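*Asks:* Any chance you could fold what I've pasted below:
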Amino acid sequence: MHSIRELLQLSTDFLKKKEITAPKLCAEELLAFVLNKKRLDLFLDYDAPVEEGEVARYRSLIKRKSEGEPLGYLLETAEFLDCVLAVSPAVLVPRQETEILVSMALKEIPNKPKVLWDLCSGSGCMGIAAKKHRPLLNVTLADLSFEALECAKANAKQNEVDVTCVQGDLLAPFEGQKADFIFCNPPYVAEEDYPKLEKEVHFEPRQAHIAKERGLEFYLRLAAELPPFLASEAKIFLEIGHNQGAQVLEIFHQSHWKQKRCEKDWAGNDRFFFLEFSHELP
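*Replies:* Down below sits the predicted model:
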């Protein structure tokens, strides 16, 4: 019978040989999941034996991880700004970059009964986190995918936040309405770039990554379609591709954007794009 120590060593070495990022952390997270323990508690029982049934389940998860499957799918959950979210192959696994985007946005969003829409919401991570940190907000999650919305609804319930979920293409569900704040992490990968992405990405829904117009389709649409849906001085917070800053800046060239700026992520890549709207005088 293997001990926790032995299993962690064997699986870490195996994942390292398979060139998996952060092999030790992955091995620990998966064993903690199988044993229903917190990761750090593994080290309190380092020499404890692990039952054969649990070993078999652990080996199965390690094999899937070695093939590149995202850790979030294996654990079936992801943490995001004090929220615990269920994730499935119907949605992207929430990224650290998206967490940074929401953290930056929350500095500009007061806890008032304003309207916030989370477009292309996927798991609902952005809108749910905003509602949890700014409970007076009126938050709506919108996605084209029925399966993604079901995941988002479950996550809202699990995190005990009251949000509305609507299905539809980008702004279509909001006809006749206006928002004070908008989050959007749309597909932004060009078709020709998709095969070059890391293995993990190819386990996620393809349609959540790829966009037409060399990855710029949704920014072009937002620039054209947003104005009638915006309250005066509305703020928009977008995630963009690592080299799209200059192009997105050009797309939002109209004079009704009184502020627009591109921010970089921790790796120094273009990643966040912020806009502030001002109604043009008649």
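
*Asks:* C-alpha from now on. contacts and neighbour counts both.
*Replies:* Fine.

*Asks:* could you pull out the strands for the stretch 151-282 of the chain?
*Replies:* Along the stretch 151-282 of the chain, the segments classed as strands by DSSP state E, counting those that start in this stretch run 164-167, 179-184, 230-239, 257-264, 270-277.

*Asks:* out of the ones you listed, deepest packed?
*Replies:* strand 179-184 (a mean of 23; mean count of other Cα atoms under 10 Å).

*Asks:* Show me what it packs onto, helices and strands only.
*Replies:* Using 3 or more Cα pairs under 8 Å, 6 or more residues apart in numbering; DSSP states H and E as the contact criterion, the secondary-structure elements in contact with strand 179-184 are strand 115-119, strand 230-239.

*Asks:* In CSV, list those along with distance to residue 264.
*Replies:* Supplementary listing: these in CSV, determined by distance: least, Cα to Cα, whole Å:
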stretch, distance to residue 264
strand 115-119, 21
strand 230-239, 10
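
*Asks:* Also this sequence, please, to line up against the first:
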Amino acid sequence: MSTVLETIDGGTRYLEKRGIEDARRNMQMLVAHQLDCTRMQLYTQFDRPIDESDLAPLRVNLKKRGEGIPLQHLLGKVWFHKLEFKTDARALIPRPETEELAEFILQWDLSVDSQVLDMGCGSGVLGLTLASERPGWQVTLADISPDALALARENAAAQEIPNARFLQSDLFSAVDSSFDGIVANLPYVPDSERATISREVRHDPELALFSGHDGLDLIRRFIPDAFHRLNPGGWLALEIGHDQASQVAGILDACGFTDIEVKTDLSGIARFPFARRSREPAIGS
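*Replies:* Modelled structure (predicted):
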């Protein structure tokens, strides 16, 4: 019978041979998930024998991880800000950069009773985090994918977040109200990168990843309509690709947004354009 430490060591070697980055952490997370404990708690029970009843499903998940199935899909959950959300193949796996976007917004001094839209909400982690942290806000989560919306609803129910509503919409096609703030993490990967994305990312829905030859097709459609759906003085916050900042800032300016600023993520990449609606777009823009 293998101990916890022996199982971690053996699984780590298996994942390393299959090119899995951060193999030891991956294996620790799989073992902790199977034993229903935290990763840190494993350090106090390295000598604990693992029963075959736990080893058998662990081997199945280990094989899947070695094949490139994302760790988050195998665990079925992910921590985002202060909450644990369900995640699966119905929506994009939440990225750390999106968590940074949420934290930027939560630092602002905004009205306690804002109407906010999360466009392209996916699993709902961004909009539901804002709704949880700002219970006076009414947050609308919209997505074109009924599967993603179902997952977002499940997450809202699990976290008992009452101030969120859900709307299936192709961008603003089904939106019939205006907002004090709009946040969006829309697909921004260029079609040309389809062949080069990692095998883990290939498990995300294509609908949540790709957006035309330069990755900006949806953003070009979205920004002009977002301007007209914002109340005067309303704010817009986006997450974009690593080389899209200047183009997106130009689109924002052409559509009439002001106070345009692009903040960097923790890796120093210009990732988060912010802007406000404070004037009408110029004639002919």
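
*Asks:* Give me the TM-score for these two chains.
*Replies:* Their TM-score after superposition, calculated using TM-score structural alignment, normalised by the length of structure 1, is reported as 0.96; 281 aligned residues with a Cα RMSD of 1.6 Å.

*Asks:* Helix, strand, or coil at residue 28 of structure 1?
*Replies:* helix (DSSP: H, G, I helix; E, B strand; the rest coil).

*Asks:* wait, doesn't it sit right on residue 39?
*Replies:* Yes - the criterion here is Cα atoms under 8 Å, and residue 28 of structure 1 meets it with residue 39 at 6.2 Å.

*Asks:* mind putting the strands of the stretch 151-282 of structure 1 in CSV, distance to residue 132 of structure 1 included?
*Replies:* Putting the strands of the stretch 151-282 of structure 1 into CSV (distance: least, Cα to Cα, whole Å) gives the following:
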stretch, distance to residue 132 of structure 1
strand 164-167, 14
strand 179-184, 15
strand 230-239, 18
strand 257-264, 24
strand 270-277, 22
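
*Asks:* closest one to residue 81 of structure 1 among those strands?
*Replies:* Comparison of those against residue 81 of structure 1 by Cα to Cα identifies strand 179-184 as nearest, at 15.2 Å.

*Asks:* Tell me which of the strands of the stretch 151-282 of structure 1 approaches residue 130 of structure 1 most closely.
*Replies:* Nearest of the strands of the stretch 151-282 of structure 1 to residue 130 of structure 1, taken as Cα to Cα: strand 179-184 at 9.8 Å.

*Asks:* post-alignment, that closest one versus structure 2, mean distance?
*Replies:* Compared with structure 2 after fitting, strand 179-184 of structure 1 deviates on average by 0.7 Å (mean Cα distance after the TM-score superposition for structure 1).

*Asks:* so how far is that strand from its chain's centroid?
*Replies:* Its chain's average C-alpha position is 16 Å from that of strand 179-184 of structure 1, according to Cα atoms, centre = their mean, to the nearest Å.

*Asks:* Taking strand 115-119 as reference, get the angle to that strand.
*Replies:* 20 degrees (axes from the mean of the first three to the mean of the last three Cα atoms, to 10 degrees).

*Asks:* any chance you could map the helices in the stretch 51-200 of structure 2?
*Replies:* Under the criterion DSSP state H, counting those that start in this stretch, helices of the stretch 51-200 of structure 2 are mapped to 52-66, 71-75, 96-106, 125-133, 146-158.

*Asks:* How many neighbouring residues does the residue nearest to residue 223 of structure 2 when sequence neighbours are not counted have?
*Replies:* In space, residue 223 of structure 2 comes closest to residue 252 once its chain neighbours are excluded; the distance is 6.7 Å by Cα to Cα, 6 or more residues apart in numbering. If you count neighbours by other Cα atoms under 10 Å, residue 252 of structure 2 ends up with 27.

*Asks:* which residues touch residue 252 of structure 2?
*Replies:* When the contact criterion is Cα atoms under 8 Å, 6 or more residues apart in numbering, the partners of residue 252 of structure 2 are 223-224, 258, 260, 275.

*Asks:* can you name the two of those that are farthest apart?
*Replies:* Comparing every pair within the contacts of residue 252 of structure 2 by Cα to Cα identifies 224 and 260 as the most remote, at 14.6 Å.

*Asks:* Residues touching stretch 139-150 of structure 2, excluding its own?
*Replies:* 90-91, 115-124, 127-128, 130-131, 163-171.
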